[in-house]
Each structure stands twice: as C-alpha cells, then as structure tokens.
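1. Need a 3D model of the following:
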Amino acid sequence: MEVLKKIYKKHGFELICVPTQEEALSVAMSFIKPHMSIGMGGSTTVKQIGLYDYVTSRKDITLYNQYEPGISMEENMQRRRQGLVSDLFICGTNALTKNGELVNADGSGNRVAAQIFGPKKVLIIAGINKLVENVEEGFKRIHDVASPKNIERMNNVAISMGKEPRYTMSNIGKKFAYINGDEEGRTTIILVDEELGY
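-> Got it, this is the predicted structure:
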C-alpha cells in the first residue's frame, strides 16, 4: 500500500489506508470540525461505516443534507448546490485505479462536480473492492457492478415508498468523470481493506 500512497500523492491526492471500517470512521471523524459547512454525495459506503449517522448527529456544523426525509425536491436541489461550495464534501467513488485516478458516474452530477471543483476539501471513502487496474476497468466496473446494484437499490426504495421504479442504466449514470489529479491537500481518500458499497 505504500507504493499506492506514493502514486496517489504524485496526483495530488492523500491516500489513507486502513484495515477496517471502524478505523475508517475514526479517521473520517477527525476531518469534521465545529462550524464547518458540509455537503454529501450519495454513498452506501459512507452509510456503512457509520459516517452518515455521525455527521447528521453533529449539532455544531452546517450540514446540507439532501437525504433528509420529508424535504421537497426544490429543497433537495438547493442543498445539493450548497454542498458544492461547502468546507468539506463527503462521498464515495465508483472506482479508483492503481495508477492514481478516480472514475465515477453520477445521475444528477453533484457528486462528480464536487470531486472536480467547488468544496474546499473532499473526503472520499472507498472499500478495497473499488480498486481496479486502470481507467478502462473503472468504467467496466461502473457498467457491470456499481450501476446494476444501484439501480436495484434505488428501485426498491421507490417501491417501498409506493412509487413507480424508474431507474435504469440510461438515467442513473448520465454524467461521467475521470479525475487524474487534484490540487495538493484538497482531496483525501480513505481506502478500507474491506468490501464496502457498490
């Protein structure tokens, strides 16, 4: 993993490797400071390690939480926009390569937009299952693994809310991003040696 850290450092990313999701949560919590504004991108991994619950429990931060139950779609979109100019943006990634690159697909685009530019700092949480050889494998992973699982999850949520399932391969990943580097110090990736998320 030391070689991988050096590769990511050359691309401007800080890569922190941890063995468990419990340790990932502990490290991630250290990034949350009082009076911060925080945006979030959709991430099963962030929820799995307990970071979503931790952030939503903090009363000393401003959280632009588009996932808060009961808010209107107008409020949801406003919070997504506010997240793009936050102090910290927390999200997952669809794939990260052994060459130090990030590969993502997004429906609305707020997650990939934030990874590229806007928030002062970006914190990405990823399981070891997201690590791929190269960009081509990253896009293949999105098509073959991440998208089908996300479509199933999101349609199941819609059905449980009494709505028609409407998510398909054509609308879940309309915006794609390949990121080959960032301003040094802006993006930190916590890579967990466990399979997490999709």
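2. CA atoms for contacts and neighbours, from now on please.
-> Noted.
3. so residue 197 touches residue 45, yeah?
-> Yes. Counting by C-alpha atoms under 8 Å, residue 197 does reach residue 45; the two are 4.5 Å apart.
4. Now the common contact residues for these two.
-> Here residue 197 and residue 45 share the contacting residues 126, 127, scored by C-alpha atoms under 8 Å, 6 or more residues apart in numbering.
5. now the strands for this protein?
-> 14-18, 37-40, 62-64, 88-91, 95-97, 102-106, 121-127, 131-132, 175-179, 187-192 (DSSP state E).
6. And those strands: which comes nearest residue 6?
-> strand 14-18 (8.5 Å; C-alpha to C-alpha).
7. tell me which residues of the closest one are tucked away?
-> Under the neighbour-count criterion of 16 or more other C-alpha atoms under 10 Å, strand 14-18 has 14, 15, 16, 17, 18 buried.
8. got the contact list for the longest helix along the chain?
-> Here the longest helix in the chain is taken by residue count, with DSSP state H as the criterion, and it is helix 147-160. Here helix 147-160 makes contact (C-alpha under 8 Å, 6+ apart) with 164, 165, 166, 167, 168, 169, 172, 173, 198.
9. mind redoing it with 7 Å?
-> Residues external to helix 147-160 that are found in contact with it (C-alpha atoms under 7 Å, 6 or more residues apart in numbering): 164, 165, 166, 167, 168, 169, 198.
10. Go through those residues and name the one nearest residue 104.
-> Using C-alpha to C-alpha, the shortest approach to residue 104 within the contacts of helix 147-160 belongs to residue 198, at 11.9 Å.
11. Most neighbours among the contacts of helix 147-160, which one?
-> residue 198 (22 neighbours; other C-alpha atoms under 10 Å).
12. show me what contacts that residue?
-> 145, 146, 149 are the contacts of residue 198 under C-alpha under 7 Å, 6+ apart.
13. I have a second one here; can you model it like the first so I can compare?
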Amino acid sequence: MPTAEVLREFSLARAKEVKRVFERRGFEVFVAPSVAESREVVERIVPEDALVAWGGSMTLEESGIKDLLRTGPYRVLDRDRAASAEEVERIYRETFSCDYFFMSANALSLDGHIVNIDGRGNRLAALLFGPRYVVMVVGWNKVAATLDEALARAKHLAAPLNATRLEKHTPCRRSTVCEDCLGDESICSHTVITRRSVPRGRIKLILVGQRLGF
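-> Below is the predicted model of the structure:
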C-alpha cells in the first residue's frame, strides 16, 4: 500500500476512535478527511451573521478556515488586523461575547483529554468560558495515546516550535525541549487540560485527516 494511503487510512481510523471517546464526554465531533472538508463543516455549523473570533493558530491558517471566516457571511473580530494595541485589547474582551470561537489544540489523547499551553492566557480563557461555542480544529498529528503523552507533546514539541515561530528568546529554541523557563518571553504560563464539554456540545471538535500546525 502506498505511503499516502497508509497515512490516510491510519489518520481516519484514529479520528474515528477520538470521535467515539470524546462524544461520550459531551463534545460534538466531526471527522473531516481533508482541509477542504473541514471548511465545509465550518460552513455547515456556523450560521450567517454569527459573531466569530479566533485564537492564535497555525492550523487555522493552514486549513484556510481563518480566510473562510474573514470572507464569509459572518461578523468577525479580527485582532490580526487591529490598528493599535488598544484595539487588540478591545477585541480580546469582545471575544468573550462571540458566538463561535475558533482555535486548535496543542495535543489531545485517545483517553479523552485535550491539552493546551498558553502564554498570555486569552485563548484558554475563551476556551473555558465566554463564547457560546468553541470550535477546535485538530490535525491527526496532534493525537497522542495518553494524557501523559499529550502533555509531553504540548510541552516538548508544540511549545518549542511555537517559540521558534514567534522568535522568542527562550532556552527551548536552542535545546528544542522545554526548560521550564521563567523569562518574560516564555509562552508557557498556563496549562489547561479539558476532559469534558460543559454544557454538552459547547466544544466542537473538527478532526482533520491531515497534518496541521505544530
């Protein structure tokens, strides 16, 4: 079997297992074999005129979902195009009243946990409370077997990669693993583990059968 077919079969099998586990925990889960199909899911679940926002995410960039939200029939809180630091702060706060907040995850596990690490905490604050719905778009490469493995992935892979992407002066850029630094440029101030969606269906997972993000 060609490599592409092997990866496709494996990623979809893993996504179906994740769907089974997380639906038991109150999440609404969609399986999208490709990024094109992930965008179709977004168009299906987000109504016209909904107020939408997002947290920092390479997955949303690579999947085209951020562009879809910008050009679609939605009202958008777009901090990336803010004209000043004051406008960014305003958008951060208005995000808590949006209808749909989009983000990805640093890792999720087959035993039913989602792991996210944040620097400032605005992304995780919106995950925990505020927006009516949270939509997480996650590539199959972020799925780990256990919570411990998901934590390790978030801490020792996703965080150093994001520190490099953001050009932060942190030890992990040199060592490529977390050094538990306490410097002002650390992007690892908050770690959140999500094991249930409350209310049921508030958090929606779109599992994509492609590698996306870090």
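14. now, among the buried residues of strand 14-18 of the first structure, which is nearest to residue 25 of the first structure?
-> In terms of C-alpha to C-alpha, no member of these lies closer to residue 25 of the first structure than residue 18, at 9.9 Å.
15. Over in the second structure, tell me which residue corresponds to the closest one.
-> With TM-score structural alignment as the criterion, the equivalent of residue 18 of the first structure in the second structure is residue 32.
16. so that match makes contact with residue 39?
-> No. The pair residue 32 of the second structure and residue 39 fails to qualify as a contact (C-alpha atoms under 7 Å) at a distance of 8.8 Å.
17. just to revisit the earlier point, including distance to residue 122 of the first structure, could the buried residues of strand 14-18 of the first structure go into JSON lines?
-> Conversion of the buried residues of strand 14-18 of the first structure to JSON lines gives the following (distance: C-alpha to C-alpha, whole Å):
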{"residue": "14", "distance to residue 122 of the first structure": "10"}
{"residue": "15", "distance to residue 122 of the first structure": "12"}
{"residue": "16", "distance to residue 122 of the first structure": "13"}
{"residue": "17", "distance to residue 122 of the first structure": "16"}
{"residue": "18", "distance to residue 122 of the first structure": "18"}
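18. neighbours around the residue lying closest to residue 12 of the first structure once chain neighbours are set aside, how many?
-> Among residues not flanking residue 12 of the first structure along the chain, residue 184 sits closest, at 4.2 Å (C-alpha to C-alpha, 6 or more residues apart in numbering). Taking other C-alpha under 10 Å as the neighbour definition, residue 184 of the first structure ends up with a count of 13.
19. how about residue 184 of the first structure, what's its partner in the second structure?
-> In the second structure, the residue equivalent to residue 184 of the first structure is residue 200, according to TM-score structural alignment.
20. try residue 29 of the first structure
-> In the second structure, residue 29 of the first structure lines up with residue 43, judged by TM-score structural alignment.
21. got it, and residue 48 of the first structure?
-> Taking TM-score structural alignment, the alignment pairs residue 48 of the first structure with residue 62 from the second structure.
22. Nearest residue to that match in space, ignoring adjacent ones along the chain?
-> Take residue 62 of the second structure and drop its neighbours on the chain: the residue closest to it by C-alpha to C-alpha, 6+ apart is residue 212, 6.7 Å away.
23. residues near that neighbour, how many?
-> Number of residues near residue 212 of the second structure (other C-alpha under 10 Å) recorded here: 21.
24. Contacts only, for the most centrally placed residue in the second structure.
-> In the second structure, the residue lying closest to the centroid (C-alpha atoms, centre = their mean) is residue 104, at 0.7 Å. By C-alpha under 7 Å, 6+ apart, residue 104 of the second structure lies in contact with 57, 59, 136, 137, 138.
25. Also residue 130 of the second structure?
-> 96, 97.
26. Please tell me how far residue 105 of the first structure sits from residue 68 of the first structure.
-> Distance check for residue 105 of the first structure against residue 68 of the first structure: by C-alpha to C-alpha, to the nearest Å, it reads 23 Å.
27. which of the two has more neighbours?
-> residue 105 (23 against 11).
28. ok, and the closest non-adjacent residue to the equivalent of that one over in the second structure?
-> Under the alignment defined by TM-score structural alignment, residue 105 of the first structure is paired with residue 117 of the second structure. Setting aside the residues directly before and after it, residue 117 of the second structure is nearest to residue 191 in space (C-alpha to C-alpha, 6+ apart), at 4.5 Å.
29. what's the matching range in the first structure for stretch 149-164 of the second structure?
-> Residues 137-152 of the first structure are matched to stretch 149-164 of the second structure when aligned by TM-score structural alignment.
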